[in-house]
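Trainee: A predicted structure for the sequence below; I have some questions about it.
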Amino acid sequence: MPINLKMPALSPTMEEGTLAKWLVKEGDSVASGDLLAEIETDKATMEFEAVDEGVIAKIVIPEGTDNVKVGEVIAIMAVDGEDAGEASAAPAKAEAPAAEAAAEPEAKAEPEAKAAPAPAPTPTSAPAASDDDRIKASPLAKRIAADKGIDLSTIKGTGPGGRIVKADVEDAKPGEAKAAAPAAAPAPTTAAPAPAPAAAAFETDIPHEETKLSNMRKTIARRLTEAKQTIPHIYLTLDVQLDKLLKLRGELNKALEAQGVKLSVNDLLIKALAKALIQVPKCNVSFAGNTLISYTRADISVAVSTPAGLITPIIVGAETKAVGAISTEMKELAGRAKEGKLQPHEYQGGTASLSNMGMFGIKHFEAVINPPQGMIMAIGAGEKRPYLVDDALGIATVMSATGSFDHRAIDGADGAQLMQAFKELCENPLGMLA
């Protein structure tokens, strides 16, 4: 029996993905463990391995296909010496993949269509009901066309991908199509106004290009929108003197040079936030409706910018790890994050987040909480500033740190205690190494 290769669930929450690239072609022999395809989830591009050995008889879903549901047949494998041609045909009928399921009923219905032509009008009548939906046109162009009685099917679009835009219908004249189907004209008038404001904003004569959103970018947009709409954020900012931390970093780097380890300031800040969360456990929490989840370990999600968008690999149990181990692990995770090679357990979870934009010269910003976490620490640039040192005005290296807290789970006073603990650890960094 041939084997149906199905879209795998590469994470507990995955419902669909993009079949980014096939690494095999029809007729190829594969063994268990061979890489078959690259699949793009909402956070990473992951490899799909073969479990059995056989021959790829048919590729059902072409590469580049979006929104492939988990469990959908993507390819058919012939096993145990089966003929690849026969294997590719048989399962297609049994599983009815989307492409062939649509074709098969047509083949069966053909003889009936000759004997009884009555069913034939069914497909031709459908476009009349949704004709406007099938035509690629901006809502503004649809509204103008409806007002002027113009049949959009007679207009050639000059927008991206042949889309009909405002300029295409402004100078057009009504044709006979409106008289032939008067009932179809009012439909766009009532349906179009709702989405018009969002779409009309992109109605422009300025040279531009449209880029299809990746699954990752769609997920970022959805999660950040949900976070800002559903989580009441409270922001707390304080200044942190970094001179002692920078001095300690220099000394540690000299000691670790032989091991090939070079600490960044961010590595020490990860450690400081983890220790602070253990010292102030009321901030190491998640709001879960009718319950509050309190964590006894500090897993720090660290924001990493990648070509596809922001992702947050996790340093698990950062409060107990040496800063050298944190540095090594962070470099490895960040490297694989930028290649889209992180595994789900490496970026899903975490008890709090840290986002550092100091390397871009950003002095201060307020980060959006990464649900279901209860807080995120935003780090600004360290810079020389006038500062009171031992009750005397002097010059010190100072950075601003801003904590964003979920006010449903964390009171302002508790957030303030966390910020103070973080500041104390950074300004007296030997304490974080104990």
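Mentor: Yep, that arrived. Numbers count the residues shown, from 1 in each chain.
Trainee: contacts, neighbours, all on C-alpha from now
Mentor: OK.
Trainee: all helices of this protein, in order?
Mentor: 84-95, 98-115, 121-134, 139-148, 166-170, 177-180, 186-191, 196-200, 215-230, 243-256, 265-279, 323-338, 412-427, 430-433 (DSSP state H).
Trainee: just those: most buried one?
Mentor: Mean neighbour count (mean count of other C-alpha atoms under 10 Å) peaks for helix 265-279 among these, with a mean of 23.
Trainee: one more structure, for comparison:
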Amino acid sequence: MAIKIQMPKMSDTMEEGRIIKWLKKEGDRVQPGEVIAEIETDKANMDMEAYDEGILLKIVAKEGTRVPLGGLIAILGSEGEDISSLLGGTNSEKEGGSVSSSSMKDETKSMIATVNKSIDNRIKSSPLARKIAKEKGIDLNQIHGSGPSGRIIKRDVDLAASGQKSPESHKIKSQEGFTDVPLTMMRETIARRLTRSNVEAPHFYLTVEVKMDDAIAFREALNSFDENLKISFNDIIVKACATALKIHPEVNAAFLGDKIRLFSDVHIGIAVAIEEGLITPVIRDVDKKSLRQVSIEAKDLALRARERKLNPDEYNGSTFTVSNLGMFDVEEFTAIINPPEAAILAVGSIIEKPVVEGGTIKKGNRMRMTLSSDHRVVDGAVAARFMQTLRRILENPAVLSL
């Protein structure tokens, strides 16, 4: 029996996907576990794997086509099978339009999506391009990619093998002295979600300055015990946030239109800058983990985020987000809330400066933090108490060892 292959949901914010490359052509036999297509989502480029065996009878969505969730992209079945009834729907369905949720649930069981595993994680390239390059002994570092966001595709490798140059990528150069760069789906999603957040969520901001001298000594003491473990200041801040959120659960919340959801679990997203934009891998149950566990997990998630190796469940489901630009010598900034969360913490750098304590001028280390809150969920006094608690924890970091 023929099966409709439909665009699956690969992240909780995904609304559509773009077919980057078909790795199988019509008439090819497909085995379970084989990658048949590359799909660009709002979070990453993903491989689509077959879940069943069959013949790829029809490719409905061509390369470069955007398809909404549940939209028809291909048909898998037996050789010679009549598929006219499956293609007899509306024009929108034939071109990748939406279908009923029950149909989508039943018929997308034939597909699963896994994160694209790159052989050379520094180079954006399709699996087929890497396979051909390996067979022909071609160095991908020497190839200019013409796919989306400079991705190396099969055509680029074939041209390199024949001694020709790849065509220009999707950047559009102008004679007037500027370059137009088409938006990737990730950048489109960032633009859409953050614009919506900035317009719909009534942001307000609270900034506090934290004495970081004890936190500096605390970190140095921890790191001196194990040369293989390097606790970062961000690790300490993330753990401190989790502790404060358990004390002030009103901040560990989300606005859901007709209700406010208070989360019992603390899942903190850590903002990580990648080439295509920004992604927030999630450390789950931070309040239940040791500082050591948080540090190890944070480094692993950040590394795999930059290598585009995260699984969808590793960047979805955060209840609070921390964005730290301190490593860029940014002293203070405000961040836009990651919807539907109720708040996000923006962390600046630690500054050594003269401070007045007890009427005496002395040298001190200070760090400024700004909490952006959604006033539909969090009131000013609630946010202020949360920031007081967070500052108290960071100024007495030994409590994080309890």
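Mentor: Yep, that arrived. All of these numbers come straight from a predicted model, not from anything done at the bench.
Trainee: tm score of chain vs chain?
Mentor: Superposed pair, TM-score by TM-score structural alignment, normalised by the length of structure 2: 0.73. Supporting alignment: 324 aligned residues with a C-alpha RMSD of 2.6 Å.
Trainee: circling back to that earlier point, distance to residue 358 of structure 1 added to the helices of structure 1, as TSV?
Mentor: As requested, the helices of structure 1 are exported to TSV (distance: least, C-alpha to C-alpha, whole Å):
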stretch	distance to residue 358 of structure 1
helix 84-95	54
helix 98-115	49
helix 121-134	48
helix 139-148	42
helix 166-170	44
helix 177-180	61
helix 186-191	47
helix 196-200	34
helix 215-230	22
helix 243-256	14
helix 265-279	10
helix 323-338	17
helix 412-427	15
helix 430-433	21
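Trainee: separation between the residue sitting nearest the centre point of structure 1 and residue 206 of structure 1?
Mentor: The residue lying closest to the centre of structure 1 (C-alpha atoms, centre = their mean) is residue 216, at 2.2 Å. Separation of residue 216 of structure 1 from residue 206 of structure 1 (C-alpha to C-alpha, to the nearest Å): 28 Å.
Trainee: who touches the nearest residue in space to residue 331 of structure 2 that is not next to it in sequence in this structure?
Mentor: Nearest residue to residue 331 of structure 2 in three dimensions, chain neighbours excluded: residue 348, at 4.5 Å (C-alpha to C-alpha, 6 or more residues apart in numbering). By C-alpha atoms under 8 Å, 6 or more residues apart in numbering, residue 348 of structure 2 lies in contact with 324, 325, 326, 329, 330, 331, 332, 333, 367, 368, 369.
Trainee: run the last query once more with 6 Å
Mentor: Neighbouring residues of residue 348 of structure 2 by C-alpha atoms under 6 Å, 6 or more residues apart in numbering: 325, 326, 330, 331, 332, 368.
Trainee: and the residue opposite residue 290 of structure 2 in structure 1 once aligned, what does it touch?
Mentor: In structure 1, residue 290 of structure 2 lines up with residue 322, judged by TM-score structural alignment. Contacts for residue 322 of structure 1 (C-alpha under 6 Å, 6+ apart) come out as none.
Trainee: In structure 2, point out the residues matching the longest strand along structure 1.
Mentor: The residue-count maximum for a strand in structure 1 (DSSP state E) belongs to strand 392-406. Per TM-score structural alignment, the counterpart of strand 392-406 of structure 1 in structure 2 is residues 360-374.
Trainee: can you tell me the mean distance of the matching stretch from structure 1 after alignment?
Mentor: By mean C-alpha distance after the TM-score superposition for structure 1, the fitted stretch 360-374 of structure 2 averages 1.2 Å away from its aligned residues in structure 1.
Trainee: Outside of that stretch itself, which residues are in contact with it?
Mentor: Contacts for stretch 360-374 of structure 2 (C-alpha under 6 Å, 6+ apart): 201-213, 342-355.
Trainee: Buried only: go through the residues you listed for me.
Mentor: Buried by 16 or more other C-alpha atoms under 10 Å: 201, 203-205, 207, 210-213, 342-351, out of the contacts of stretch 360-374 of structure 2.
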